[in-house]
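K.L.:
Coordinates only, no sequence provided:
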């Protein structure tokens, strides 16, 4: 299948560089990339193959920096020294949401059109990556973020199906705890725990209210946000969470669920590859149970297109040939994924 993909790339790659801005400085035979895909992760080996094949086919050398947990800080520090990577591959979150607005990365909207990439992009992906009329980066991949349920463990304590209501969620947690089995696990000490907290907080909120509260930080003045926060407090004080969940990070969360130490977790599609075949046959992917007075009639889950984008830095814009190289990476990776 990969061979067919490569054959299909030939006409696309031949036209990628048209209209690219170049300068007299820089080295067109090298491309520096800062990214968050660790080599030891489930997708890391595949991504390394992508980069290797790209080097071979385009006769360039890739200098890569992997910063799984602090990529935004690494980029901003190097940017201040004018030594930033040509290309940055991170998700649209945290500090990166300000890069396009502050000129830390370039608008790639016109480049996407010139290189013929725009028709390949999902309209919703373009929408999510557009800020003030600028396309912050080339959308690379999206995500779905369900709640995972190990039905083998749930069945062992008499739970026949994944919970869909908040009351069922609490009751299932009590059954698991009484049986000495782990309940819900999350990285209470990092971003995964914060994101789960926000999802619970949003249990009573409309989409427009969520956007307003998150943008302005008006949590306490929004009654529905406060209802959601109190709901989380109720959840925190219940039997649902595994022991010492507050000290865990996302990697420990995954490990605990993968090894049967927890029956439920909230994790995105990027974690699918880490689950063994023996485990996946027992997994049900659902959503976060909702309270009875929630405006949502079914369990909720995150989904979107902001898992990772391909950003071009000011250094990348100046480098001769970098436009062709960036475009090639984009088309190549799209074919692999």
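P.N.:
Cool, got the structure. This is a predicted model, so every value here is computed, not measured.
K.L.:
CA only for contacts and neighbour counts going forward, please
P.N.:
Will do.
K.L.:
and residue 308, what is it in contact with?
P.N.:
By C-alpha atoms under 8 Å, 6 or more residues apart in numbering, the contact set of residue 308 is 89-92, 139-142.
K.L.:
element containing it?
P.N.:
Per DSSP states H and E: residue 308 is located in strand 302-312.
K.L.:
Tell me the gap between that strand and the middle of its chain.
P.N.:
Centroid separation between strand 302-312 and its chain, computed with C-alpha atoms, centre = their mean, to the nearest Å, is 6 Å.
K.L.:
Check which residues of that strand are buried.
P.N.:
Buried residues in strand 302-312, counted by 16 or more other C-alpha atoms under 10 Å: 302, 305-312.
K.L.:
which residue is nearest the centroid of this protein?
P.N.:
The centre of the chain sits closest to residue 307, judged by C-alpha atoms, centre = their mean, with a distance of 3.1 Å.
K.L.:
hang on, isn't it packed against residue 142?
P.N.:
Yes - Residue 307 is within contact range of residue 142, at 5.1 Å (criterion: C-alpha atoms under 8 Å).
K.L.:
contacting residues for residue 182?
P.N.:
176, 241-243, 260-263 are the contacts of residue 182 under C-alpha under 8 Å, 6+ apart.
K.L.:
Leaving aside the residues adjacent along the chain, what's closest to it?
P.N.:
residue 262 (4.2 Å; C-alpha to C-alpha, 6 or more residues apart in numbering).
K.L.:
Would you mind measuring from that neighbour to residue 251?
P.N.:
Residue 262 sits 13 Å away from residue 251, taking C-alpha to C-alpha, to the nearest Å as the criterion.
K.L.:
Neighbour count: these two, which is higher?
P.N.:
Counted by other C-alpha atoms under 10 Å, residue 262 and residue 251 do not tie: residue 262 has more neighbours, with 25 against 12.
K.L.:
isn't the more buried one right up against residue 185?
P.N.:
Yes - the criterion here is C-alpha under 8 Å, and residue 262 meets it with residue 185 at 6.1 Å.
K.L.:
let's bring in a second one:
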């Protein structure tokens, strides 16, 4: 209850002043045959090209129906949607990830539960079974139709490693530190480029901390905090500090973002990155040819006996708004069309998407995405993804705490205190 009251206050404080300008956000059309679709697909991207063709196909097959796009940049979409919703002018269907503020949408009637629709429309069997629990909240409500997921391995540029005298990709923490020493001896800024100033660094910090943290305890800490008083969390953070102080991460990691991290890898400046499958799709062929995927190397005596990776099905889902429920027949036709196996496979094959739907997962034009999806569990263990457990209002303060963690001089106790403060803020 305390969390819900806090979130309500946060949303009101941030979004209420925007109501005076919400007319400009009006997606526009009360026509029952016009579906307003809010997304962040970027014109010129492979995903948008597939979507554009799929939208045209839907309109041809449904004479009189029209799909009107409302496009917002990735981080702006949630704020734009919430502001429009407060004015009753929100889009009918929104495609967005399940994380941070969207975790509270169903609680505040910003979107409607869709479990009943999934059953009535006979679409449950289209969804991978492991995706449904991730999209089901603590009240048992399916908050959105699962659409896309991800695999999040570690990418190693074997050409750079071999040039530095590193034999094989590091699988233990000791091998990782040795590789960092070797690449720095050749003048590199570090071994691992990481967005210490954004979400990518937050995920890696939490993943490294889990080296000494059993999964159930990790879930509890991500939900409730208490890092500074948990001996195993502190041991995991001490391990992070050891890696940082050994020069494993790029110099100035606390100021790097995910875009810079990706660029470092794409241009052959970084030997190692923790890279989500959506970014792996953009690795240039000349780099992809020398990349080996694996997990984050683990220390001796940790709770995982294999390098760790992350995976999940929360990258994007199809959420139905209260406005959309007024056009539910049209919404049904649209979601059914997207959920068709032939339609979904276009996103997999032509755009390298990792979908939460059943069907072949081959992406021949995106070999690293295919390799990430098919990474064998004999090679990696999967750590706990924080997103489904961290309270929505905590996400941004937690990222700020992460930036401090990558700053030289912060010890494990200080980092843990910063993480706990993020929850209290």
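P.N.:
Thanks, I have the structure now. Please read all numbers here as calculations on a predicted model, not as lab measurements.
K.L.:
ok, residue 236 of structure 1 - how many residues close by?
P.N.:
Neighbours of residue 236 of structure 1 using other C-alpha under 10 Å come to 14.
K.L.:
ok, now residue 257 of structure 2?
P.N.:
For residue 257 of structure 2, the neighbour count with other C-alpha under 10 Å is 18.
K.L.:
Next, the contact list for it, please.
P.N.:
By C-alpha under 8 Å, 6+ apart, the neighbours of residue 257 of structure 2 are 194-198, 200.
K.L.:
Swap in 6 Å and give it another go.
P.N.:
Neighbour list for residue 257 of structure 2: 195, 197-198 [criterion: C-alpha atoms under 6 Å, 6 or more residues apart in numbering].
K.L.:
do the same with residue 247 of structure 1
P.N.:
Applying C-alpha under 6 Å, 6+ apart, we find residue 247 of structure 1 in contact with 188-189.
K.L.:
would you list every one of the strands in the stretch 151-300 of structure 2?
P.N.:
Using DSSP state E, counting those that start in this stretch, the strands of the stretch 151-300 of structure 2 run over residues 154-157, 272-274, 291-294.
K.L.:
Would you tell me which of these gets closest to residue 169 of structure 2?
P.N.:
strand 154-157 (6.7 Å; C-alpha to C-alpha).
K.L.:
circling back: most surrounded residue in the contacts of residue 182 of structure 1?
P.N.:
Counting by other C-alpha under 10 Å, top hit in those: residue 263 with 28 neighbours.
K.L.:
Show me what the residue nearest to the centre of structure 1 aligns to in structure 2.
P.N.:
Using TM-score structural alignment, the equivalent of residue 307 of structure 1 in structure 2 is residue 315.
K.L.:
May I have the residues that are in contact with its match?
P.N.:
97, 148-149.
K.L.:
can you put these in CSV and add neighbour count, distance to residue 230 of structure 2 and secondary structure?
P.N.:
Converted to CSV, the contacts of residue 315 of structure 2 look like this (neighbours: other C-alpha atoms under 10 Å; distance: C-alpha to C-alpha, whole Å; DSSP: H, G, I helix; E, B strand; the rest coil):
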residue, neighbour count, distance to residue 230 of structure 2, secondary structure
97, 23, 31, coil
148, 24, 34, strand
149, 22, 31, strand
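K.L.:
nearest to residue 113 of structure 2, of these?
P.N.:
Closest to residue 113 of structure 2, out of all of those and judged by C-alpha to C-alpha, is residue 97, at 15.4 Å.
K.L.:
Identify the residue nearest the closest one in space, chain neighbours excluded?
P.N.:
Spatial nearest neighbour of residue 97 of structure 2, excluding adjacent residues (C-alpha to C-alpha, 6+ apart): residue 316 at 3.9 Å.
K.L.:
Please apply the same query to residue 235 of structure 2.
P.N.:
Leaving aside its chain neighbours, residue 235 of structure 2 sits nearest to residue 212 (6.4 Å; criterion: C-alpha to C-alpha, 6+ apart).
K.L.:
Residue 231 of structure 2 versus the one you found, what's the distance?
P.N.:
Applying C-alpha to C-alpha to residue 212 of structure 2 and residue 231 of structure 2 gives a distance of 9 Å.
K.L.:
out of those two, which sits in the busier spot?
P.N.:
In this view residue 212 of structure 2 and residue 231 are compared by other C-alpha under 10 Å, and residue 212 has more residues nearby, 24 against 12.
K.L.:
can you give me the strands in the stretch 1-150 of structure 2?
P.N.:
With DSSP E, counting those that start in this stretch as the criterion, the stretch 1-150 of structure 2 has strands at 34-39, 66-71, 93-96, 145-152.
K.L.:
Quick one: the contacts of residue 182 of structure 1 as CSV, columns for distance to residue 214 of structure 1 too.
P.N.:
CSV is the format used below for the contacts of residue 182 of structure 1 (distance: C-alpha to C-alpha, whole Å):
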residue, distance to residue 214 of structure 1
176, 34
241, 25
242, 28
243, 30
260, 34
261, 33
262, 30
263, 30
